[in-house]
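Visitor: need a structure here:
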Amino acid sequence: MRWNHPLRGPISPGAFIPLAEESGLITQLGAWALHEACREAASWPGDLRVAVNVSAVQFRKTGLEQSVMRALAASGLPAGRLELEITESVLMQDSDAVIGSLHRLRAMGVRIALDDFGTGYSSLSYLCRFPFDKIKIDRAFIRDIDEPVAAAVVRAVVGLGERLGMAITAEGVETEEQLVQVRRKGCTEVQGFLLGRPLPAAEAMTLVAGRVAA
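Guide: Next up, the predicted model:
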């Protein structure tokens, strides 16, 4: 998501999402993003999924599950094509309540991904408490993947995902060398500016159609 400000131009989510969380607007913004993402994805080829980030504030407020159900019903998107991404900060709020909500979302068929994996203190413990569908390796490890420690972490997470039956995505892939490296480590899914930058919905649809046709 990007905010195209009339005076400041494109503003990254890192600049305005914290303000939306502080003001409470994140609930409405998150619901809008969820509905728009589902609506757009419903017109994509059937084997493609859409991922939507969910804020810790959205979990603290009631109604997230209902918002997901409404978005799926309104768009006609199958639940299995929606993936919700959460960070460790979400689980730290009230882990029992959040994990209960995640289980209910999972029961609907929605996929759940653990985003920015490796940046928190308790990432591994949460893998024991909830069977995530996907682990997304934080971009910090991909940025430094030519360093032995970062490379070892990536290999370890890939191995962990294989054993737990979880897909692995490398975040922040921006160069061909990084792409080669993450593939060598066993990552089968990647995300980053090398593959595509943020686009308006219409341009994203054109990009998707072109890649599927190729």
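Visitor: C-alpha from now on. contacts and neighbour counts both.
Guide: Noted.
Visitor: got the residue ranges for the strands in this protein?
Guide: For the chain, applying DSSP state E gives strands covering 3-5, 9-11, 50-53, 82-86, 111-117, 134-137, 167-170, 189-190.
Visitor: could I get these as TSV with distance to residue 59?
Guide: Output for these, formatted as TSV (distance: least, CA to CA, whole Å):
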stretch	distance to residue 59
strand 3-5	23
strand 9-11	25
strand 50-53	12
strand 82-86	10
strand 111-117	14
strand 134-137	19
strand 167-170	24
strand 189-190	27
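Visitor: and residue 102, what does it touch?
Guide: residue 112 (CA atoms under 8 Å, 6 or more residues apart in numbering).
Visitor: give me the distance between it and residue 133.
Guide: Using CA to CA, to the nearest Å, one obtains 11 Å as the distance from residue 102 to residue 133.
Visitor: what do you get for residue 31?
Guide: 22 Å.
Visitor: tell me how many other residues crowd residue 29.
Guide: 15 (other CA atoms under 10 Å).
Visitor: enumerate every residue touching the spatially most central residue of the chain.
Guide: Nearest to the geometric centre of the chain sits residue 85, at 3.7 Å (CA atoms, centre = their mean). Residues in contact with residue 85 (CA under 8 Å, 6+ apart) are 51-54, 112-115.
Visitor: the structure of the following sequence is requested for comparison with the preceding one:
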Amino acid sequence: LELTEGVAVDDPRSAIATMDQLFARGVRMSMDDFGTGYSSLSQLKRFQIYKLKIDQSFVRDLGVDSNDRAIVSAIIRMAQALGIRTTAEGVETAEQLEYLREQGCDEAQGYYFSRPQSAEHITPLLLQRRLAIGG
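Guide: Predicted structure coming up:
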């Protein structure tokens, strides 16, 4: 289940209670667009978050902006220290993907891999990729 920062930050106590209940039932949550809102790190440590999704606004200029590289690296390191997985959004180039791999980002999504697909086209695409990697 994906949440935006704003949902969790607007009413942290209620959000924490709800997340704890969902976590107890086996639901894992991702925080989408992390770093773009007004997140509180003191609240983040109490949320039952499985994954932080690094917003594409930080990924877009990884090749040319040292500030974006520093922010992405810091998010990944913080998540690792908290035992939280990371997914980078908006990956469009091999250079971006390589940097994210070097930093230890767990997953990436974006046009580099595929444009959005309709339901009828996604199954053949996934089967083709599975065969290509030997699965």
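Visitor: shared neighbours, residue 102 and residue 133 of the first structure?
Guide: residue 112.
Visitor: what range in the first structure matches stretch 6-13 of the second structure?
Guide: Following TM-score structural alignment, the aligned partner range for stretch 6-13 of the second structure in the first structure is 89-96.
Visitor: now do that stretch: distance to the chain's middle.
Guide: Remark: stretch 89-96 of the first structure is offset 17 Å from the chain centroid, using CA atoms, centre = their mean, to the nearest Å.
Visitor: the counterpart of residue 57 of the second structure in the first structure: how many residues sit nearby?
Guide: Matched by TM-score structural alignment, residue 57 of the second structure corresponds to residue 140 in the first structure. Residue 140 of the first structure is flanked by 15 other residues according to other CA under 10 Å.
Visitor: skip the chain neighbours and tell me the closest residue to residue 140 of the first structure.
Guide: Computed as CA to CA, 6 or more residues apart in numbering, the closest residue to residue 140 of the first structure that is not its neighbour in sequence is residue 172, at 7.9 Å.
Visitor: before we move on, what about residue 93 of the first structure?
Guide: Once flanking residues are discounted, residue 93 of the first structure sits nearest to residue 56: 7.1 Å by CA to CA, 6+ apart.
Visitor: how many residues are close by the counterpart of residue 154 of the first structure in the second structure?
Guide: Here residue 154 of the first structure is matched to residue 72 in the second structure, going by TM-score structural alignment. Number of residues near residue 72 of the second structure (other CA under 10 Å) recorded here: 23.
Visitor: isn't residue 72 of the second structure right up against residue 55?
Guide: No. Counting by CA atoms under 8 Å, residue 72 of the second structure stays clear of residue 55, with 9.2 Å between them.
Visitor: compare the strands of the first structure and give me the one nearest residue 35 of the first structure.
Guide: strand 50-53 (10.0 Å; CA to CA).
Visitor: equivalent range in the second structure for the closest one?
Guide: Under TM-score structural alignment, there's no match for strand 50-53 of the first structure.
Visitor: now do the helices in the first structure.
Guide: 13-23, 26-41, 56-60, 64-75, 88-93, 95-108, 123-129, 139-143, 148-164, 176-184, 201-213 (DSSP state H).
Visitor: got JSON lines for those helices, with distance to residue 3 of the first structure too?
Guide: Listed next are these as JSON lines, based on distance: least, CA to CA, whole Å:
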{"stretch": "helix 13-23", "distance to residue 3 of the first structure": "7"}
{"stretch": "helix 26-41", "distance to residue 3 of the first structure": "11"}
{"stretch": "helix 56-60", "distance to residue 3 of the first structure": "19"}
{"stretch": "helix 64-75", "distance to residue 3 of the first structure": "21"}
{"stretch": "helix 88-93", "distance to residue 3 of the first structure": "23"}
{"stretch": "helix 95-108", "distance to residue 3 of the first structure": "28"}
{"stretch": "helix 123-129", "distance to residue 3 of the first structure": "30"}
{"stretch": "helix 139-143", "distance to residue 3 of the first structure": "22"}
{"stretch": "helix 148-164", "distance to residue 3 of the first structure": "32"}
{"stretch": "helix 176-184", "distance to residue 3 of the first structure": "28"}
{"stretch": "helix 201-213", "distance to residue 3 of the first structure": "13"}
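Visitor: looking at those helices, spot the one closest to residue 190 of the first structure.
Guide: Checked against CA to CA, the stretch from the helices of the first structure lying closest is helix 176-184, at 7.8 Å.
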